[in-house]
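> could you work out the structure for the sequence below:
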Amino acid sequence: MGHLTIKDLARKLGISASTVSRALHDHPDISDATKRLVLDSAKEHSYHPNPIAQSLQRKRSNTIGVIVPEIRHNFFATVVSGIEEVMYEAGYIIMVCQSNESLDREVVNTKALAANRVAGLLLAISLETVNSKHLKDVIRLGIPLVQFDRVVEDLDTSKVVIDDFNAAYKATVHLIETGYKRIGFLSAKEGIALNCLRFDGYLQALNDHDVQYYPELFVKIGGCREEDGRKGAESYLKMANQPDAILAINDPVAVGAFCRFREAKMRIPQDIALVGFSGSPESALIDPALTTISQPAFEMGKAAAELLLKQLESNDDNFSPEIITLDTKLLIRGSSKSEAN
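Okay, the predicted model is just below:
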């Protein structure tokens, strides 16, 4: 037999469907005897409430929408695992969409999730997201929204981020202290808060240690994938005066640059040192292994999910957003440690 409905249960008991429904929801108008009868019958016939029907009544589902730039990126896949662990325990299921670094796709995803009456939304913005109208619409609809990792800073929502400024500062200081003098920065998109904070940390470290900043070594590649890193490395290879070290916006970009430099017969780290960002598993697989900023991705997912749950349970119109900043660790490996330095 298919899914047993409230009407089926009512027919078996010879009472109205509305009485069955109210009994199942412990309505005060229904006698204890009728409630017991309905609950026993529901148990006997393995009746389970239909979540879709319930969500239509409540105007909200038990589904949480999650939008990430890319699922193939190990960092975001791990964040999603952290989210899923917390939400599953709390009785929610998650629906994951990827924007593929496209604002248009992010807008479509956001509208689709809102139309599906998600209970809440967790989001890391795409590299193209400089306009947040679609997110303001979500907030206006009363759907709780929590941002993580890549965020629209001036949007009044709870956020879970890392201290991007300090992480980039630490990484740059490490390169300076190892003896590198011409340090480049492989940048994604300038408008993204995370990109700006990492660049500011890099710049501050150069200034604090009296190391010259060379504007031509700030290379914009526009994306966050391996092929973008290869493109960036290509730009450096064409320069008459090349950098001796590079801080990349993330690990895939650093790995892409690494591969291109290797093809050009450059020795790493003797000819050029590389530092990535995110602590992805592949950063440990190349040889020499990549120095990187390890980000607590799983913890970030858990923290974002917990903030959303807190908001869902608050029922308070005066809910005030929280910002959680997680610590990072600099993992120093072979791509920036040279015996020559």
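> please count neighbours and contacts with C-alpha atoms only from this point.
Fine.
> so what's the residue count around Glu84?
By the criterion of other CA atoms under 10 Å, Glu84 has 23 neighbours.
> one more, please, to line up against the first structure:
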Amino acid sequence: MVTITDIATALGITPSTVSRALAGNPRVKEDTRRAVEAKAREMGYEPNVVASNLRKGQSSIVGIVVPRIHREFFSNVIGGAENVLNQAGYNVLICQTLESAEAEVKALRTLKNYRVAGVLLSHAINSLSGNHVREILGTTPLVQFDRVFPDLPGAKIVGANCEGAFQATMHLISEGYRRIGTIAGYMSSQAYVERLAGYRLALESAGIPYDPSIV
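Model (predicted):
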């Protein structure tokens, strides 16, 4: 593996000069910078991104953590986010938790170690609180989406879960149905809590008693 020291030796200059030239430091003369870049290409040099991130304390990588990559919703989010981030000069590092809180903790620690510029996160279904996120990420910018913990700082992107469930239930009521069940999901997820609330609100507004046996 070619290193900065190898390039410096080949050109007869110091490793620090090579490092500054590759980083685009304006203190390096133009002819020196071009010579360094040419020699780096010739020797097949590839920068150590992790080491660079550690030196700078941050990177041009944004982490995306989702429960399951193969689900259409999450794959669409990843595709859209990657497109926007690439245009802004960022790359993405994708982690999936497979609905495991332990895997979520591991993913967040990995991203923190990479000094990512920020994290987009949709929580695993059995993550019961956001305490681990706060402890691991610290001041790293965070955007939660779909499955969120309201008490965590940062932006939150969620669907109209309560309104959607309300309208869906009201539609069935308008069609004459009175015994309407629902698949509520895990109450550890704010999204499912809101959907159940919308369902119950529709029943209440129509004067239909809530029956937990069909939930």
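> ok but Tyr213 of structure 1 is inside a strand, no?
No - using DSSP: H, G, I helix; E, B strand; the rest coil, the secondary structure at Tyr213 of structure 1 is coil, not a strand.
> that one is in contact with Leu203, isn't it?
Yes - with contact defined as CA atoms under 8 Å, Tyr213 of structure 1 counts as touching Leu203 (7.2 Å).
> aligned to Arg150 of structure 1, what sits in structure 2?
Arg150 of structure 1 maps onto Arg147 of structure 2 when the alignment is built from TM-score structural alignment.
> so who does its match touch?
Ser122, His123, Val158, Ser189, Gln190, Ala191 (CA atoms under 8 Å, 6 or more residues apart in numbering).
> for the fifth one, grab the count of nearby residues.
Counted by other CA under 10 Å, the residues lying close to Gln190 of structure 2 total 18.
> what do you get for the first one?
Other residues within reach of Ser122 of structure 2 by the criterion other CA under 10 Å amount to 24.
> now swap in His132 of structure 2 and tell me
16.
> Met87 of structure 1 -> structure 2?
Under TM-score structural alignment, Met87 of structure 1 pairs with Leu85 in structure 2.
> what do we get in structure 1 for Leu54 of structure 2?
Per TM-score structural alignment, Leu54 of structure 2 is aligned with Leu56.
> now swap in Leu120 of structure 2 and tell me
In structure 1, Leu120 of structure 2 lands on Leu122 (TM-score structural alignment).
> of all the contacts of Arg147 of structure 2, which comes closest to Ile7 of structure 2?
Closest approach to Ile7 of structure 2 among those (CA to CA): Ser122, at 43.2 Å.
> can you pull out the strands in structure 1?
Secondary structure of structure 1 (DSSP state E): strands located at 63-68, 93-98, 120-123, 145-148, 158-162, 183-187, 218-220, 245-248, 273-278, 291-294, 323-326, 329-331.
> just put the ones you listed in a markdown table and tack on distance to Phe75 of structure 1.
Converted to a markdown table, the strands of structure 1 look like this (distance: least, CA to CA, whole Å):
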| stretch | distance to Phe75 of structure 1 |
| --- | --- |
| strand 63-68 | 10 |
| strand 93-98 | 13 |
| strand 120-123 | 14 |
| strand 145-148 | 12 |
| strand 158-162 | 13 |
| strand 183-187 | 18 |
| strand 218-220 | 22 |
| strand 245-248 | 15 |
| strand 273-278 | 7 |
| strand 291-294 | 10 |
| strand 323-326 | 14 |
| strand 329-331 | 15 |
